[in-house]
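Novice: here is the input, now give the coordinates:
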Amino acid sequence: MLYKILIDPFVQMGAAPDLLVQTLWEGLVGGVLYALIALGFVLIFKASGVFNFAQGIMVVFAALTLVGVYEALSSWGVPRGMLAAYLALAVAILVMLGLAFAVERVMLRPLVNQPDIILFMATFGLTYFLIGLGELVFGGNPKRMIAGDLGLPSGSYDIKMAGGFVSLQKIDIAAVIIVSVMVAGLGFFFQRTRIGRALRAVADSHKAALSVGISLEQIWVVVWFAAGIVALATGIMWGARSEVSFSLQIIALKALPVLILGGFTSIPGAIVGGLIIGIGEKLGEFYWGPLLGSGIESWLAYFIALAFLLFRPQGLFGEKIIERI
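Specialist: From the prediction side, this is the model:
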């Protein structure tokens, strides 16, 4: 039994390198999408110091808004196609901007300087509000993502390598490119701009930020809008791989082990943590799944995160907090 668990999977990797490359590629794509989900959590946490439980439903709500507006435009006589898709995308972006203003005005502004647990519980309320609003407006049935109308590619490339063929889905390649550009842009914005520096000041202390003239209202709107755009991109990419439904918010919970690995305040950490979880899941599912059970993909990420917690609780890129008494 120990041979099958500790040695045989590595023998299989060496015997069929093309399957190993295929598994690594699928894990890389999944890891990039996990990193995109985690990025939305990181943005909110950096601005408020609070874990935004509503990020998962924001992914679903943004994707449902895009598809719902597209269907509404079609029913109003706008021909289906790229024009209607990008009109729906523009409306979805405006909706996420409106949500950012509403969250700042209704939820965050009254809770300035309140304990973090209060803000955390407020994100629970926001979660169930968006679930109810989404079901009321768009219904509870799964919907097809309009990936083709948005110009996202379909099909695959079959490349001969490693003694066999590796299939690369075109939508996966597009996802990796789009996520890479988004992460680079957000990283530059929050590291090199005045608003980015103000964001870090707000994360350190609301009172100190207010004392030097930083507008909490402006920072929170910018950050929640950025998190909304990330949620919309996440919903498009995950929806294109399956479909748009409320079950997508369960996938967002995979951001927890990603954040534990990378650190709650680190954008590079979200990327590295996502890749570790994505690749680790696929390798575990393909090589160890038949031995440990087909449900390994549902718990392996949390096991990896637990192992990291034992040795580095702040994550790979997290900051050590030293309190002097």
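
Novice: CA only for contacts and neighbour counts going forward, please
Specialist: OK.

Novice: now stretch 289-305: buried residues?
Specialist: Buried residues in stretch 289-305, counting neighbours by 16 or more other C-alpha atoms under 10 Å, are found at 289, 296-297, 300-302, 304-305.

Novice: typo on my end, it should be stretch 76-96
Specialist: Within stretch 76-96, the residues that qualify as buried are 84-89, 91-93, 95-96, counting by 16+ other C-alpha under 10 Å.

Novice: got a list of what the closest residue to residue 210 other than its chain neighbours touches?
Specialist: The shortest distance from residue 210 to any non-neighbouring residue, by C-alpha to C-alpha, 6 or more residues apart in numbering, is to residue 216 (7.2 Å). By C-alpha atoms under 8 Å, 6 or more residues apart in numbering, the contact set of residue 216 is 202, 206, 209-210.

Novice: and for residue 62?
Specialist: Residue 62 makes contacts with 92, 96, 228, 231-232, 235, as judged by C-alpha under 8 Å, 6+ apart.

Novice: can you name the two of these that are farthest apart?
Specialist: Maximum pairwise distance among those (C-alpha to C-alpha): 12.7 Å, between 96 and 235.

Novice: just confirm residue 50 is within a helix.
Specialist: No - counting by DSSP: H, G, I helix; E, B strand; the rest coil, residue 50 is not part of a helix but coil.

Novice: ok, back up a step: can I get the buried residues of stretch 289-305 in a markdown table with secondary structure and distance to residue 22?
Specialist: What follows is the buried residues of stretch 289-305, written out as a markdown table (DSSP: H, G, I helix; E, B strand; the rest coil; distance: C-alpha to C-alpha, whole Å):
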| residue | secondary structure | distance to residue 22 |
| --- | --- | --- |
| 289 | helix | 16 |
| 296 | helix | 19 |
| 297 | helix | 17 |
| 300 | helix | 20 |
| 301 | helix | 20 |
| 302 | helix | 24 |
| 304 | helix | 22 |
| 305 | helix | 24 |
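
Novice: what would these look like in JSON lines with distance to residue 171?
Specialist: Formatted as JSON lines, these follow (distance: C-alpha to C-alpha, whole Å):
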{"residue": "289", "distance to residue 171": "26"}
{"residue": "296", "distance to residue 171": "26"}
{"residue": "297", "distance to residue 171": "22"}
{"residue": "300", "distance to residue 171": "26"}
{"residue": "301", "distance to residue 171": "24"}
{"residue": "302", "distance to residue 171": "27"}
{"residue": "304", "distance to residue 171": "28"}
{"residue": "305", "distance to residue 171": "29"}
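
Novice: quick one on the thing from earlier: which one of the contacts of residue 62 is nearest to residue 247?
Specialist: Closest approach to residue 247 among the contacts of residue 62 (C-alpha to C-alpha): residue 235, at 11.4 Å.

Novice: for burial, what's the neighbour tally of residue 3?
Specialist: Per other C-alpha atoms under 10 Å, the neighbour tally for residue 3 reads 8.

Novice: the stretch 151-300 of the chain: strands as residue ranges?
Specialist: 156-161, 164-169 (DSSP state E, counting those that start in this stretch).

Novice: and for comparison, fold this next one:
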Amino acid sequence: MGFFLETLFGGLMAGMLYSLIALGFVLIYKASGVFNFAQGAMVLFAALAMARFAEWAPQLLGFDNKILANLIGFGMAMLAMIAVAWVIERFVLGKLVNQEGITLLMATLGITYFLDGFGQTLFGSDIYKIDVGLPKDPLFLFESVFQGGVLISQEDLYAAVIAAALVAALSLFFQKTATGRALRAVADDHQAAQSIGIPLSRIWVIVWSVAGFVALVAGMIWGSKLGVQFSLSLVALKALPVVILGGLTSVPGAIIGGLIIGVGEKLSEVYIGPMFGGGIEIWFAYVLALLFLVVRPQGLFGEKIIDRV
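Specialist: Predicted coordinates for the structure are as follows:
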């Protein structure tokens, strides 16, 4: 039972990080109808920016203070993501209003390769370190209940708490603030939102900036765990099955979908993997997403599209 709980907790914590990345996909799709294939590249770009700015900060300050360097790195990386959001709206989305969905998808693919290349041109292509002080030592829980206790990674636990807090804050932002309500109005009907004076260009810059902030936090957490390297953009692709499972237009769906994927892949790898020689964790999420596309293509919480002819 103790080993099962270890696997379950590990899956929940990984799932919360998947949910955080998936939230970036959902935010942009809700506000602009664009499936942002560039979210993974945004995670990599943001993590590279933070790692390098934090590394350069002591040289600018003249003294080495890790906390201050990380704060400067985070702030400068956030400014970079806002600049990316403005450039995308000004030179890409603003030119493709009312275009077909496949055109917008191809545009985000172009943004993906641009960010991958431009980020490595600006910040380098080595493996960089982000150290935000997350504890690395394991934690043993329920030692009086299970022999040896339940082993939990403190780093994963703190990362999951940060991700959960950010998801909750964004949910409140959408529900309680005027800007959040404007974002939801744009998501429901672009033309109706424009007719009541909501500027689409400003809303798109805001939502891409928020998605950039989400990408930065995700990149910071994954960069702390794995190092900042090209594989971060591949980790972000794990969020694709999450949004298919939860629904492209649902913030709660991104959360539930991430938890299901995280727990499912861990349990399947541990309990079913030995029967197939392992490796189930790599493809489990995509097979589950494929099944949902066949049975319920709108996802668990997505809106069902009905075409009347």
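
Novice: just the TM-score for the two chains, thanks.
Specialist: Here the TM-score for the pair of chains, by TM-score structural alignment, normalised by the length of structure 2, is 0.95; 306 aligned residues with a C-alpha RMSD of 1.4 Å.

Novice: I'd assumed residue 57 was in contact with residue 131 of structure 1.
Specialist: Yes - with contacts counted by C-alpha atoms under 8 Å, residue 131 of structure 1 reaches residue 57, the gap being 6.9 Å.

Novice: could you check which of the two is surrounded by more residues?
Specialist: Between residue 131 of structure 1 and residue 57, counted using other C-alpha under 10 Å, residue 57 has the larger neighbour count: 25 against 18.

Novice: residue in structure 1 matching residue 166 of structure 2?
Specialist: Aligned by TM-score structural alignment, residue 166 of structure 2 pairs with residue 182 of structure 1.

Novice: nope, residue 225 of structure 2 is what I meant
Specialist: Aligned counterpart of residue 225 of structure 2 in structure 1: residue 241 (TM-score structural alignment).

Novice: what do you get for residue 77 of structure 2?
Specialist: Using TM-score structural alignment, the equivalent of residue 77 of structure 2 in structure 1 is residue 92.

Novice: grab the nearest non-local neighbour of its match.
Specialist: Per C-alpha to C-alpha, 6+ apart, closest to residue 92 of structure 1 is residue 66, 5.3 Å.

Novice: map that neighbour across to structure 2 for me.
Specialist: Superposed on structure 2 with TM-score structural alignment, residue 66 of structure 1 falls opposite residue 50.

Novice: same check on residue 297 of structure 1?
Specialist: By TM-score structural alignment, residue 297 of structure 1 lines up with residue 281 in structure 2.

Novice: could you measure from its match over to residue 68 of structure 2?
Specialist: Using C-alpha to C-alpha, to the nearest Å, one obtains 38 Å as the distance from residue 281 of structure 2 to residue 68 of structure 2.

Novice: count of residues packed around the corresponding residue of structure 1 for residue 204 of structure 2?
Specialist: Aligned counterpart of residue 204 of structure 2 in structure 1: residue 220 (TM-score structural alignment). Neighbours of residue 220 of structure 1 under the rule other C-alpha under 10 Å: 23.

Novice: let me see the contact set for the residue nearest to residue 220 of structure 1 when sequence neighbours are not counted.
Specialist: Residue nearest to residue 220 of structure 1 in three dimensions, not counting chain neighbours: residue 104, with 6.3 Å by C-alpha to C-alpha, 6+ apart. Contact analysis of residue 104 of structure 1 by C-alpha under 8 Å, 6+ apart lists 217, 220-221.

Novice: if we can go back for a sec, so what's the match of residue 297 of structure 1 closest to, chain neighbours aside?
Specialist: Spatial nearest neighbour of residue 281 of structure 2, chain neighbours left out: residue 265 (4.8 Å); criterion: C-alpha to C-alpha, 6+ apart.

Novice: tell me how many other residues surround that neighbour.
Specialist: Residues near residue 265 of structure 2, counting by other C-alpha under 10 Å, number 24.

Novice: ok, the equivalent of it over in structure 1 - contacts?
Specialist: When structure 1 is aligned by TM-score structural alignment, residue 265 of structure 2 is paired with residue 281. Taking C-alpha under 8 Å, 6+ apart, we find residue 281 of structure 1 in contact with 27, 296-297, 300-301.

Novice: flag every buried residue along the helix or strand hosting residue 44 of structure 2.
Specialist: Assigned by DSSP states H and E, residue 44 of structure 2 belongs to helix 39-61. By 16+ other C-alpha under 10 Å, the buried positions in helix 39-61 of structure 2 come out as 39-55, 57-58.

Novice: tell me which helix or strand comes right after that helix.
Specialist: helix 66-91.

Novice: now check residue 134 of structure 1 against structure 2: what is it aligned to?
Specialist: Per TM-score structural alignment, residue 134 of structure 1 is aligned with residue 119.

Novice: which element is its match on?
Specialist: Assigned by DSSP H and E, residue 119 of structure 2 falls in helix 101-123.

Novice: average offset between that helix and structure 1?
Specialist: Helix 101-123 of structure 2 differs from its equivalent in structure 1 by a mean of 1.2 Å after superposition (mean C-alpha distance after the TM-score superposition for structure 1).

Novice: which parts of that helix are buried?
Specialist: For helix 101-123 of structure 2, burial by neighbour count (16+ other C-alpha under 10 Å) applies to 104-105, 107-109, 111-112, 115-116, 119-120, 123.

Novice: can you redo these as TSV with distance to residue 255 of structure 2?
Specialist: Shown next, in TSV, are the buried residues of helix 101-123 of structure 2 (distance: C-alpha to C-alpha, whole Å):
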residue	distance to residue 255 of structure 2
104	25
105	24
107	27
108	23
109	25
111	26
112	24
115	26
116	27
119	29
120	31
123	32
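
Novice: could you work out the end-to-end span of stretch 90-97 of structure 2 for me?
Specialist: Terminal residues of stretch 90-97 of structure 2 are spaced 11 Å apart (C-alpha to C-alpha).

Novice: cool, stretch 234-252 of structure 2 as well?
Specialist: Taking C-alpha to C-alpha, stretch 234-252 of structure 2 runs 24 Å from one end to the other.

Novice: what's that stretch aligned against in structure 1?
Specialist: Residues 250-268 of structure 1 are where stretch 234-252 of structure 2 lands, counting by TM-score structural alignment.

Novice: which ones are touching the equivalent of residue 171 of structure 1 over in structure 2?
Specialist: Under the alignment (TM-score structural alignment), residue 171 of structure 1 pairs with residue 155 in structure 2. Residue 155 of structure 2 makes contacts with 134-137, 225, as judged by C-alpha under 8 Å, 6+ apart.

Novice: swap the cut-off to 7 Å and go again
Specialist: Neighbour list for residue 155 of structure 2: 134-136 [criterion: C-alpha atoms under 7 Å, 6 or more residues apart in numbering].
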